[in-house]
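> just a sequence and a predicted model for now, questions to come.
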Amino acid sequence: MDEKTTLHRYLRLRRADLLGKLDGLGEYDIRRPLVPTGTNLLGLVKHVASVELGYLGDVFGRPSGLDLPWFAADAEPDADLWVTADETREQVVELHRFSAAHADATIDALALDARGEVPWWPPERRAVTLHQILVHLCVEAARHAGQADILRELVDGTAGDGPDDPNVTRRSAEQWADHRARIEAAARQAARR
């Protein structure tokens, strides 16, 4: 597998991981802010989809044609990180799918050394290649998928990719409570030193 295929594969996996965090949850749970900064599951999906449209569209002269009002000059800060009551889950999921298809078409059409320009970056860093942007987006998507992992665990206790995820140790609720208590005790003991 060549480097472009590898990077593209990882980007697709992280997109799917992020979108999968919505599965089985109601409207409130996918939208509610779970940390002081307001981070929420559906907002993360909206953000990653929006960012991909910019980086794998506009940066390489392949605009999507979509008007994203949350990126307008007069939009409130962080408007891409949450979903208004008027925006539906279906609209955000469709944005995610559209963005992925548009991004995938750009990746398929260009070589890793294809040149682009990121107008919102400092002038000395604006000139980029597809390779740089793919690495950037893999990191971006992974970061937000990780945030979504924690948010989902806060919502309903689901860890990783669900009960069959081989990367999550199988424990009963009681065993998890004991495990957490042991970690808490170690933290308190270390703090007393």
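On my side now, so go ahead. Numbers count the residues shown, from 1 in each chain.
> contacts and neighbour counts: CA atoms only from here.
OK.
> for residue 61, what are its contacts?
residue 116 (CA atoms under 8 Å, 6 or more residues apart in numbering).
> nope, residue 100 is what I was after
49, 52.
> how about the secondary structure of it?
helix (DSSP: H, G, I helix; E, B strand; the rest coil).
> tally of neighbours for residue 22?
Using other CA atoms under 10 Å, the number of residues around residue 22 comes to 20.
> let me fix that: residue 166
10.
> then it would be within a strand, right?
No. Under the criterion used here (three-state DSSP), residue 166 is coil, not part of a strand.
> so how far is residue 159 from it?
Counting by CA to CA, to the nearest Å, the separation of residue 166 from residue 159 is 11 Å.
> by contact count, what packs against the helix or strand containing residue 131?
Using DSSP states H and E, the secondary-structure element containing residue 131 is helix 130-156. Applying 3 or more CA pairs under 8 Å, 6 or more residues apart in numbering; DSSP states H and E, we find helix 130-156 packed against helix 3-20, helix 41-55.
> nearest to residue 139, out of those helices?
helix 3-20 (8.6 Å; CA to CA).
> outside of the closest one, which residues touch it?
Contacts of helix 3-20 (CA under 8 Å, 6+ apart): 44-45, 93, 104, 107, 112, 131, 134-135, 137-138, 141-142, 144-145, 148, 161.
> quick one: that helix to helix 130-156, angle?
20 degrees (axes from the mean of the first three to the mean of the last three CA atoms, to 10 degrees).
> could you point out which element follows helix 3-20?
Heading C-terminal from helix 3-20 (DSSP H and E), you reach helix 27-31.
> how about that next one: buried residues?
29-31 (16 or more other CA atoms under 10 Å).
> which helices and strands does that helix pack with?
helix 41-55.
> for the helix it packs on, packing partners?
Partner elements for helix 41-55 (3+ CA pairs under 8 Å, 6+ apart): helix 3-20, helix 27-31, helix 89-109, helix 130-156.
> this is the comparison structure:
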Amino acid sequence: MTKQTQQVPYTGGEKESLRVSLDRHRDAVLWKLEGLDDEQVRRTVLPSGLTLIGLVKHLATVEYGWFCETFGRDFEPLWFDSETEDMALGPDETPEQILAFYGRARAAADTAVEETELDALGTAWHGATVSMRWVLLHMVEETARHAGHADVMRELIDGSTGDHRAA
């Protein structure tokens, strides 16, 4: 049975609405990998060399960074250089490893959001003071942007289209 995409509540609270919006885009990115084999998720179809699984690795990295590191929370140590290797798979990395990494990052981020008030302040990697509200908005933007990349890449790989799994 496939997971249905949640609808952002029409009259939901701010945090709930932001979380559901983020989850919709997170799920769309993962949906774009469904049914593809190892070669397909690693395939470069754009001049930049970006891959579907590389997008997932990047999103895991930024989830840990923005939600956990920014607010002084524990996060998984990275085994790669996040400045230069967060969008590419190393020779010993597997898609399954990256999908599990993304799952752990999402869970840690969700806990951080649940336990942190929207007005709580943290320090971003570049030194700016940011609120949890700003981080949630930023991550909705970041994830939606990459879901769009994934949509185009999937269409180039096998012709599949659609922005979200049908309800």
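Received, thanks. Since this is a predicted model, take the numbers as computed values, not measurements.
> ok so, going back, following the helix holding residue 131 of structure 1, which helix or strand comes up?
Assigned by DSSP H and E, the successor of helix 130-156 of structure 1 is helix 173-192.
> that next one: how far from the chain's middle?
30 Å (CA atoms, centre = their mean, to the nearest Å).
> and what of stretch 59-79 of structure 2?
12 Å.
> ditto for stretch 115-128 of structure 1
Using CA atoms, centre = their mean, the offset of stretch 115-128 of structure 1 from its chain centre is 22 Å.
> buried residues in that stretch?
Buried, per 16+ other CA under 10 Å, within stretch 115-128 of structure 1: 115-118, 128.
> residues touching the spatially most central residue of structure 2, list them.
By CA atoms, centre = their mean, the mean C-alpha position of structure 2 lies nearest to residue 59, the distance being 3.6 Å. The contact partners of residue 59 of structure 2, taken as CA under 8 Å, 6+ apart, are 102, 143.
> how about it, what's its match in structure 1?
In structure 1, residue 59 of structure 2 lines up with residue 48, judged by TM-score structural alignment.
> also residue 98 of structure 2?
Using TM-score structural alignment, residue 98 of structure 2 sits opposite residue 92 in structure 1.
> ditto for residue 43 of structure 2
Using TM-score structural alignment, residue 43 of structure 2 sits opposite residue 32 in structure 1.
> then residue 117 of structure 2?
So, by TM-score structural alignment, residue 117 of structure 2 is matched to residue 111.
> next up, the contacts around the closest residue to that match other than its chain neighbours.
Excluding the flanking residues, the one nearest residue 111 of structure 1 by CA to CA, 6 or more residues apart in numbering is residue 130, at 7.1 Å. For residue 130 of structure 1, the contact set (CA under 8 Å, 6+ apart) comprises 107, 110-116.
> quick one, which of the residues you listed are buried?
Counted by 16+ other CA under 10 Å, the contacts of residue 130 of structure 1 give 107, 112, 115-116 as buried.
> export these to JSON lines and tack on secondary structure and distance to residue 7 of structure 1?
Formatted as JSON lines, these follow (DSSP: H, G, I helix; E, B strand; the rest coil; distance: CA to CA, whole Å):
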{"residue": "107", "secondary structure": "helix", "distance to residue 7 of structure 1": "10"}
{"residue": "112", "secondary structure": "coil", "distance to residue 7 of structure 1": "10"}
{"residue": "115", "secondary structure": "strand", "distance to residue 7 of structure 1": "17"}
{"residue": "116", "secondary structure": "strand", "distance to residue 7 of structure 1": "18"}
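> surely residue 40 of structure 2 and residue 153 touch.
No. With contact defined as CA atoms under 8 Å, residue 40 of structure 2 does not reach residue 153; the gap is 10.0 Å.
> just to revisit the earlier point, let me know which of the helices and strands packed on helix 130-156 of structure 1 is tucked in deepest.
helix 41-55 (a mean of 24; mean count of other CA atoms under 10 Å).
> how far apart are it and its match in structure 2?
Compared with structure 2 after fitting, helix 41-55 of structure 1 deviates on average by 0.5 Å (mean CA distance after the TM-score superposition for structure 1).
> chain center to that helix: distance?
7 Å.
> likewise for stretch 69-83 of structure 1?
That offset, for stretch 69-83 of structure 1, works out to 17 Å (CA atoms, centre = their mean).
> so what would you say the end-to-end distance of it is?
Stretch 69-83 of structure 1: ends 12 Å apart by CA to CA.
> stretch 119-133 of structure 1 now?
First-to-last residue span, stretch 119-133 of structure 1, CA to CA: 13 Å.
> circling back: in JSON lines: the helices and strands packed on helix 130-156 of structure 1, plus distance to residue 190 of structure 1.
Converted to JSON lines, those look like this (distance: least, CA to CA, whole Å):
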{"stretch": "helix 3-20", "distance to residue 190 of structure 1": "35"}
{"stretch": "helix 41-55", "distance to residue 190 of structure 1": "33"}
